[in-house]
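Student: give me a model of this one.
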Amino acid sequence: MAASELSLAWDPEIDTPATIAIVGGGRAGIEAALYARFLGYDVWLFERGRPGRAWQHVSHVPMSGTWQEETSPLGRAALEAQGTPLEVELASRPTYGEYVQRYLTPLAKTDLVYDSVQIQSTVRSISRCGIPPGAVVSVQEAADLEFRVLVDSVSRGPHCPIVDIVLDCSGLQPVGGLGPGGGWAVGQDRLEPGHLAAQRGTDHASVVGAAAGGRIVLVGNSAAAIRCAELLRDCEGDRIQRWTWLLPGRAGDGQASWAHLPDALAQTASVLVDRAPSEHWAALEIIGVERMTQLETGGWNLELRRRADETVEIQCDDLIVAPPEWPDWQICQPLRESLAEPPDRQADAPFLTPHPHYYVLGSKADRRAQKRLARTLDHIRAVFALIGGRRDLDLYQTIHPRS
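Tutor: Presented below is the predicted three-dimensional model:
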């Protein structure tokens, strides 16, 4: 369905000058910021780390598409205009690390985007101006109110920009619960940040440095978990006595576990898991972790739910948690609570949310966007066609690099 054919209870058109807040500095966020700046909108892009931070765990993994497929003509044109053209063979496939280094980071540093980007800036919440706590308004009333974005920035401290439009490109966040159905395991509140793969890091020293000669349990089927598994495999029998990989919710053939991952990473995971068990390692399918008890020695005793009527226990000296990732809507919870009757999301327009002028892009709108940039670009094009009130608006067709 074309953007102009959508049936909305509010008017999506907002002319320039208007201010857009973009949450997340991955490729969806950077591409959206570039598109908005080309059209003359003021943009604030908030990234809690640095552009491409979410891919640091898989920097060595080839992307699913070629340079041609994983970059936009608008992005390549912007780099060319900056005097730093993307000099690669467009038919070749980059790794995630190469993509961030040679395309995403330079794009964020172009004159058009650079002043809009705030790195090390975490968005804590997004709410509407003019609505008292606990009050509810109609969709039509909400459409006339600006957004208040609470940002905690390393350089500026806490501050609250007021914006007209929000593009949520924050992607997928780790699920907190390790128990069945995503609930918390008993004792999970005793986990410290150092047990999480994201905080621990996924380099060799971080993963195995504190586990010389010990028993390690790795929990999760995320990209970070796979990177940890590769490192643990390489250290079997050397610094690690034994390690066990707990795979929550893994299907019988293993395929469903990796459906959310890029193809190359899913293949890596399958090869790792399908190895024969040995004295140094094993993979264990579980529904979830029921109970976690920290031992006096500093290790852990884990009670695992393997089937509805079966539990087993396992002990380890060190625990690495890298849970699966799903959309996190916590930052816009105040918006949800302020609408009297939020409309349903439209399946044929996944970038729309029940909240007027609040859009989602990238993997938060469609998990398939993790594997193909084309889906994200389609959504960016559709969103700005809505905002601009122009069905024919498509910068990807009108702006191309000369070379």
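Student: alpha carbons only for contacts and neighbour counts from here, please
Tutor: OK.
Student: can you verify S127 is assigned to a strand?
Tutor: Yes: under DSSP: H, G, I helix; E, B strand; the rest coil, S127 falls within a strand.
Student: surely it touches F147?
Tutor: Yes: if you go by Cα atoms under 8 Å, S127 and F147 touch, sitting 5.7 Å apart.
Student: among these two, which residue is more densely surrounded?
Tutor: F147 (25 against 22; other Cα atoms under 10 Å).
Student: how near is that one to L231?
Tutor: 44 Å (Cα to Cα, to the nearest Å).
Student: likewise for P193?
Tutor: For P193, the distance to L231 - Cα to Cα - is 20 Å.
Student: next: E87.
Tutor: 32 Å.
Student: more neighbours, the two?
Tutor: L231 (16 against 11).
Student: please identify the buried residues of stretch 324-344?
Tutor: 324-325, 327, 331-332, 335-339, 342 (16 or more other Cα atoms under 10 Å).
Student: before we compare anything, build this one as well:
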Amino acid sequence: MAVDRPATILIIGAGPIGLETALYARYLGYDVIVCEAGDVCQQVQRWKHVRMFSPFELNCSPLGKAAIGSHDPQHSFPKDDEIITARQWMSDYLIPLAQTDLIRKHIQTNCRVISVSRTWVHKSDLDSEQRQEDAFRVLIQREEIQQVITADVVIDTSGVLTNPNPIGAGGSNACGEQQVEQQIDRVIPTIDAAEALTGKRVAVVGAGHSAATTLIALAENAVAVTWITRNASEIAGGEIPDDPLTERKRISQRLTELVLAGKIHCLPNVAIHAITTTDDSAMQIEYFQQTDSEDELEIQQAMFEHVFGFTGYRPDTSMYRELQVHQCYATEGPIKLAANLLNENASDCLEIGSGSNSLLLNPEPDFYILGMKSYGRQPGFLFHTGLQQVVQLFQILGDRESLNVYQTFQN
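Tutor: Below you'll find the model as predicted:
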């Protein structure tokens, strides 16, 4: 059923997908409120020094470029095939997008969403028509003040980067991990930060591309780095044959070179049992390591002066606990999309399609999860995939399968 304009759409998060969703909604005439817990694109700021895998053309929308161009006709964009850093993405696209006339006044920063529920209907009430007629009740907090906003549609684009997975065995906390959590580095180091660790003993836990990028930066600065993985010492999913993303291919090949050259010490097939700090602020990791031997595994120890943790992220679902959202038992993402992703089982995120519009539907009417959070614990989300989700969402809300604003502005 179509959501008539000017319905109120509340968007949680002013990250890249939140901004694009807000722009699309405003262009179509919806009333929009964007609630951002921190600053605009705050999580992108954390990795602003990092080169992106995909070219600029996959990290912008035709509508976004048109809105920025209308606001500032002299604005210069990166070339379509240019590989830019997150800093350039911020300065050349995301911040100008947030400052456009269509959405600037609709973004509320330092505005944290505490919970989303209905007003009169409870989670256990099963009448979907009654649920749809009952407005969303969104509890927000600014500094110490809480208040309620009502909305017809709620879209969660808050992402997962504020909720990293523990580095302990089985995906749970290692003994003592919560006490040293603030000392586990979750950010890819800058060149200066990597140089500051030269000569020190450093552990990198994880097998994704963030771990790989960190390992390269450290090894190239003569850091005594150990790569700790729960499986083999290779990037999760392995190297992609004929990888079309040149930066991703470069990272995979360079990591292999450094491992083969002995610049990176590998510690594969490890489960971290405990992590504690010593009197001299070093970190002691206790772990089990699987071998071909049938002997009982014994706890081993290693000392490090710095630890990086890149073991993925998980969604924080607490804010919509009172809504009827069917989550995947494995990824904690919305079940329809999660099942589709698990069935595709593609090693290359470029090969993962957005699927049918129905994959975005939840049992809760007019509540949607877009962006990285829609993948739950699954890695491989691309900004370009999020743009496809935005198109699909408004085809649902407008009850028009042919609706595609991006095509209107396509060069």
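Student: TM-score of the superposed pair?
Tutor: The TM-score (TM-score structural alignment, normalised by the length of structure 1) is 0.79; 374 aligned residues with a Cα RMSD of 3.4 Å.
Student: what segments of the stretch 101-250 of structure 2 are strands?
Tutor: 107-108, 112-118, 136-142, 145-151, 153-156, 184-185, 201-205, 224-228 (DSSP state E, counting those that start in this stretch).
Student: what range in structure 2 matches stretch 112-119 of structure 1?
Tutor: Using TM-score structural alignment, the residues of structure 2 aligned to stretch 112-119 of structure 1 are 102-109.
Student: please state the offset of the matching stretch from the chain centre?
Tutor: Computed by Cα atoms, centre = their mean, to the nearest Å, the chain-centroid distance of stretch 102-109 of structure 2 equals 22 Å.
Student: ok, and the closest non-adjacent residue to the counterpart of R5 of structure 2 in structure 1?
Tutor: Matched by TM-score structural alignment, R5 of structure 2 corresponds to T16 in structure 1. Leaving aside its chain neighbours, T16 of structure 1 sits nearest to Y41 (5.7 Å; criterion: Cα to Cα, 6 or more residues apart in numbering).
Student: which residues touch the one you found?
Tutor: Listed by Cα atoms under 8 Å, 6 or more residues apart in numbering, the contact partners of Y41 of structure 1 are 16-20.
Student: highest neighbour count among these?
Tutor: Busiest of the contacts of Y41 of structure 1 [other Cα under 10 Å] is I20, holding 23 neighbours.
Student: my guess is it contacts L39, does it?
Tutor: No: judged on Cα under 8 Å, I20 of structure 1 makes no contact with L39 at a distance of 11.7 Å.
Student: longest helix in structure 1, please.
Tutor: helix 373-388 (DSSP state H).
Student: figure out how far it is from the centre of its chain.
Tutor: Its chain's C-alpha centre and that of helix 373-388 of structure 1 lie 18 Å apart, by Cα atoms, centre = their mean.
Student: so what secondary structure elements neighbour the next helix or strand along the chain from it?
Tutor: Where DSSP states H and E defines the elements, the next helix or strand beyond helix 373-388 of structure 1 is helix 395-398. Judged by 3 or more Cα pairs under 8 Å, 6 or more residues apart in numbering; DSSP states H and E, the packing partners of helix 395-398 of structure 1 are helix 73-82.
Student: the helix or strand harbouring P96 of structure 2 vs structure 1, mean deviation?
Tutor: Using DSSP H and E, P96 of structure 2 sits in helix 95-98. Here helix 95-98 of structure 2, set against structure 1 after superposition, deviates by a mean of 0.6 Å using mean Cα distance after the TM-score superposition for structure 1.
Student: what packs against that helix?
Tutor: With contacts taken as 3+ Cα pairs under 8 Å, 6+ apart, helix 95-98 of structure 2 sits against helix 62-71.
Student: over which residues of structure 1 does the helix it packs on lie when aligned?
Tutor: Under TM-score structural alignment, the match for helix 62-71 of structure 2 is residues 73-82.
Student: and N110 of structure 2, what does it touch?
Tutor: So N110 of structure 2 contacts 35-39, 142-143 (Cα under 8 Å, 6+ apart).
Student: may I see those residues arranged in a markdown table, with secondary structure and distance to N165 of structure 2 as well?
Tutor: Below are the contacts of N110 of structure 2 laid out as a markdown table (DSSP: H, G, I helix; E, B strand; the rest coil; distance: Cα to Cα, whole Å):
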| residue | secondary structure | distance to N165 of structure 2 |
| --- | --- | --- |
| C35 | strand | 25 |
| E36 | coil | 22 |
| A37 | coil | 20 |
| G38 | coil | 21 |
| D39 | coil | 23 |
| R142 | strand | 27 |
| E143 | coil | 27 |
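Student: list only buried entries from the residues you listed.
Tutor: Buried among the contacts of N110 of structure 2 (16+ other Cα under 10 Å): 35-37, 39.
Student: can you give the distance of stretch 30-48 of structure 2 from its chain's centre?
Tutor: With Cα atoms, centre = their mean, you get 13 Å for stretch 30-48 of structure 2.
Student: now do the helices in structure 2.
Tutor: Counting by DSSP H, the helices of structure 2 are 16-27, 42-45, 62-71, 86-89, 95-98, 128-133, 177-180, 191-196, 209-219, 246-260, 335-344, 383-398, 405-409.
Student: just checking, what packs against the longest one?
Tutor: In terms of contact count using 3+ Cα pairs under 8 Å, 6+ apart, helix 383-398 of structure 2 is assigned the packing partners helix 16-27.
Student: against L107 of structure 1, how distant is I331 of structure 1?
Tutor: Going from I331 of structure 1 to L107 of structure 1 by Cα to Cα gives 26 Å.
Student: check H57 of structure 1 too.
Tutor: 21 Å.
Student: and V160 of structure 2, what's its match in structure 1?
Tutor: V160 of structure 2 maps onto L172 in structure 1, by TM-score structural alignment.
Student: so who does its match touch?
Tutor: Counting by Cα under 8 Å, 6+ apart, L172 of structure 1 has contacts 325-328, 363-364.
Student: got it, and G52 of structure 1?
Tutor: Listed by Cα under 8 Å, 6+ apart, the contact partners of G52 of structure 1 are 25-27, 100, 104-105.
Student: who wins on neighbours among those residues?
Tutor: G25 (30 neighbours).
Student: residue in structure 2 paired with it?
Tutor: Checking TM-score structural alignment: G25 of structure 1 goes with A14.
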